[in-house]
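*Asks:* kindly return the folded structure for what I paste below:
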Amino acid sequence: MTTTAPVEVGLIGAGPWARTMHARMLAEGPQTRLTAVWARRADAAREVAEQYGAVAAATPEELFDRCEAVAFAVPPSVQSELAVRAAKAGKALLLEKPLGLDLASARAVADAVEEAGVVSQMVLTKRYLPATREFLRQAESFSVTGARSCYLHGAFLGGELATGWRLERGALLDLGPHLLDLLDTAVGRIARVRATGDPRRWVELSCEHENGAVSQASLSGSVRLPRARTRVELFGEEGELVYDTAGLDHDEAWPVLRAEFAAAVRAGRSGELSAARGLRLQELIEAAVTR
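*Replies:* Predicted coordinates:
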């Protein structure tokens, strides 16, 4: 009986999201093994690494030498720079959204991935939930006339996620990739999109889809709610089809994400949620604000 060796993964970042999701997920295995951690704050990297029996790397290049894949849990401006270097070093990439802080940096990552021929996968967390996949499966045979959606929470009002780039760029760049991905997949390919409002407070997206359907997305990280609210409603002649994350256990996503990333690395082939998908979502965000 042949046993596939776990994929050795290095983690870039040691902040809250790196500690609570990436490091724990990658270390739990069995498909992956956390081998090294690098962060600009050496003490933070060392704390995370020691918790999971990994090495605190002194430089990104040392981390690359200690792994076959690199996971990112850093601001998009840092991710885009280091992801290009990791791809050129021949490493598979587990990438956060947004791919970059702007379209040019996102394109640089996607281009580097393509040129190096490395595996890439986006951490669009909701896509790995069984409930999301069932909704998207049902949407394939649902004729949509129109749709509305929202992703709302109060994390920007204070706490660990109220970080510099989120407060500066707001919900469009942080939450927008999630809803645009779901609408682009469930309703149909988005042909045109425009944004109104202030992304730091509340932004509204209006989308026209290639199949003639229209949809809306409401985004805010600055409204006080008991819990985050993500909801997508599809309407058509058949009735309605609703996706709502209320009551879902988001921990169900991590084993799926880990297993699919490891399988892609071992097969040498990226899946649907590759860096190219991240670039597509960044292009939609750019189009929304330049119309």
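*Asks:* from here on, contacts and neighbour counts on C-alpha atoms
*Replies:* Fine.
*Asks:* what's the spacing between residue 6 and residue 68?
*Replies:* 10 Å (C-alpha to C-alpha, to the nearest Å).
*Asks:* show me which of those two is the more surrounded one.
*Replies:* residue 68 (19 against 15; other C-alpha atoms under 10 Å).
*Asks:* distance of the more buried one from residue 205?
*Replies:* The value you get for residue 68 to residue 205, if C-alpha to C-alpha is used, is 39 Å.
*Asks:* here's the other one to compare against:
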Amino acid sequence: MTKPRIGLLGTGPWADRTHAPALAGHPGVDFSGVWGRRPEAAAALAAAHGTRAYDDVDALFEASDAVAFALPPDVQAPLAARAAAAGCHLLLDKPVATRVTLARETALAAEKAGVASVVFCTLRFAERTAPWIEEQTALGGWYLAQAHWLGALFSPGSTSAYAASPWRREKGGLWDVGPHVLSVLLPVLGEVTGTTAVAGPADSRHLLLRHASGAGSSTTLSLGAPARAADAGITLFGDHGRAVMPSWADAVGSFGAAVDALLESARSGVAHPCDARFGLRVTEILADAEARLVGGPV
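*Replies:* Down below sits the predicted model:
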């Protein structure tokens, strides 16, 4: 049988370190090519992984059954809608977009074209955290979640390659790591029915969410935390006591699991829980939180 062909849009650190190695090493797919806004970077990344660079993104769509995205969210969204219209299944990065209109257009384009979609929220696909989330969702009875994701991308002395990302600099932790936390809270505690948001030091944002289950959650998000304070975690409290989300690693393996999820959704016709519709809902929640922010950086 012919392997599904998956192309990659994007050439930055995330594409270089995660997407391209995962696609090149996946035994069930044919890595069909790379397109980027910098042709020289696309050529280098393609050569490193034994595939072809494309100057014309529509030509990559034509040569692919699915495409993966490693682009800034508001660049990703219109290209994803275009790829869906060309018949390509979509492996999207989070957030799908930072503007609700763009996220909605992407979800509608996927539905109209009848293509499968998966949003790569790492925790939903990582080897240790994915089954933990499923277990806590099935268990139920949770009335409180406390979450924090304190990144140090923008702390003094940071050498992170992601610190050069303009969209992360502009939108901060709310939009970069907020989707990760929501990808856990929504399935475990239910739909968000109320939001309070407060600005903290630097880019930190504190969210208080009410969920359809009656549970509440508190979350602190940042990309500018002091390096020695950098940490991430989620703890649940409820009828069964306390549950602490395990640590995770191996982004390449997690992305490979997301590829498998996309292929299964395309094969079965069953929407994945982390599809473009879910990505739209995450954008709606974060946009609402951003609009409700009280106070400013201190």
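*Asks:* give the contact list for the residue nearest the centre of structure 2.
*Replies:* Nearest to the mean C-alpha position of structure 2, counting by C-alpha atoms, centre = their mean, stands residue 94 at 2.6 Å. The contact partners of residue 94 of structure 2, by C-alpha atoms under 8 Å, 6 or more residues apart in numbering, come to 73, 119, 120, 121, 176, 179, 279.
*Asks:* tell me the counterpart of the fifth one in structure 1.
*Replies:* Taking TM-score structural alignment as the criterion, the aligned counterpart of residue 176 of structure 2 in structure 1 is residue 174.
*Asks:* what of the second one?
*Replies:* In structure 1, residue 119 of structure 2 lines up with residue 122, judged by TM-score structural alignment.
*Asks:* from what I can see its match touches residue 275, true?
*Replies:* Yes. Counting by C-alpha atoms under 8 Å, residue 122 of structure 1 does reach residue 275; the two are 6.4 Å apart.
*Asks:* so where do the strands sit in structure 1?
*Replies:* 7-12, 32-38, 55-56, 69-72, 92-95, 120-122, 146-152, 190-198, 202-209, 214-220, 229-236, 239-244 (DSSP state E).
*Asks:* just the helices from structure 1, written as ranges.
*Replies:* All helices of structure 1, identified by DSSP state H, fall at 16-17, 24-28, 42-51, 60-65, 76-88, 103-116, 130-139, 164-169, 171-174, 176-186, 253-267, 275-290.
*Asks:* for residue 153 of structure 1, find the nearest of these.
*Replies:* Between residue 153 of structure 1 and the helices of structure 1, the shortest separation by C-alpha to C-alpha is 9.6 Å, and it involves helix 171-174.
*Asks:* output the contacting helices and strands for the closest one.
*Replies:* Of the remaining helices and strands, those touching helix 171-174 of structure 1 by 3 or more C-alpha pairs under 8 Å, 6 or more residues apart in numbering; DSSP states H and E are strand 202-209, strand 214-220.
*Asks:* ok, 7 Å please
*Replies:* strand 214-220 (3 or more C-alpha pairs under 7 Å, 6 or more residues apart in numbering; DSSP states H and E).
*Asks:* the strand it packs on vs structure 2, average offset?
*Replies:* Aligned to structure 2 and superposed, strand 214-220 of structure 1 gives a mean residue distance of 0.6 Å (mean C-alpha distance after the TM-score superposition for structure 1).
*Asks:* so that strand matches what in structure 2?
*Replies:* Under TM-score structural alignment, the match for strand 214-220 of structure 1 is residues 216-222.
*Asks:* any idea how far the matching stretch is from the middle of the chain?
*Replies:* Relative to the chain's own centre, stretch 216-222 of structure 2 is displaced by 17 Å; criterion: C-alpha atoms, centre = their mean, to the nearest Å.
*Asks:* contacts only, for residue 181 of structure 1.
*Replies:* residue 281 (C-alpha atoms under 7 Å, 6 or more residues apart in numbering).
*Asks:* ok, now how distant is it from residue 282 of structure 1?
*Replies:* The value you get for residue 181 of structure 1 to residue 282 of structure 1, if C-alpha to C-alpha is used, is 10 Å.
*Asks:* what residues does stretch 81-93 of structure 2 touch?
*Replies:* With C-alpha under 7 Å, 6+ apart as the test, stretch 81-93 of structure 2 has contacts from 61, 64-70, 80, 105-106, 109-110, 113, 115-120, 262.
*Asks:* so that stretch matches what in structure 1?
*Replies:* Using TM-score structural alignment, stretch 81-93 of structure 2 lines up with residues 84-96 of structure 1.
*Asks:* what distance separates the start and the end of the matching stretch?
*Replies:* Span of stretch 84-96 of structure 1 from end to end, C-alpha to C-alpha: 14 Å.
*Asks:* do the same with stretch 188-206 of structure 1
*Replies:* First-to-last distance for stretch 188-206 of structure 1 - C-alpha to C-alpha - comes to 14 Å.
*Asks:* same check on stretch 49-67 of structure 1?
*Replies:* Note: stretch 49-67 of structure 1 ends 14 Å apart using C-alpha to C-alpha.
*Asks:* and if you look at stretch 33-51 of structure 1?
*Replies:* OK, stretch 33-51 of structure 1 end separation, C-alpha to C-alpha: 13 Å.
*Asks:* buried residues, it. List them.
*Replies:* 33, 34, 35, 36, 37, 38, 39, 44, 45, 46, 48, 49 (16 or more other C-alpha atoms under 10 Å).
*Asks:* again, but for stretch 159-176 of structure 1
*Replies:* Those would be 161, 162, 166, 167, 170, 171, 172, 173, 174, 175, 176, for stretch 159-176 of structure 1 by 16+ other C-alpha under 10 Å.
*Asks:* same check, this time on stretch 131-145 of structure 1
*Replies:* 131, 132, 135, 136, 139, 142, 143, 144, 145.
*Asks:* what's the closest of these to residue 157 of structure 1?
*Replies:* Nearest to residue 157 of structure 1 among those: residue 132, at 27.6 Å, using C-alpha to C-alpha.
*Asks:* can you pull the contacts of that closest one?
*Replies:* Contact partners of residue 132 of structure 1, counting by C-alpha under 7 Å, 6+ apart, are residue 126.
*Asks:* how about it, what's its match in structure 2?
*Replies:* Using TM-score structural alignment, residue 132 of structure 1 lines up with residue 129 in structure 2.
*Asks:* repeat for residue 275 of structure 1
*Replies:* Taking TM-score structural alignment, the alignment pairs residue 275 of structure 1 with residue 276 from structure 2.
*Asks:* quick one: its match and residue 176 of structure 2, what's the gap?
*Replies:* 17 Å.
*Asks:* which non-adjacent residue is nearest residue 184 of structure 2?
*Replies:* residue 133 (6.5 Å; C-alpha to C-alpha, 6 or more residues apart in numbering).
*Asks:* brilliant, that's me finished.
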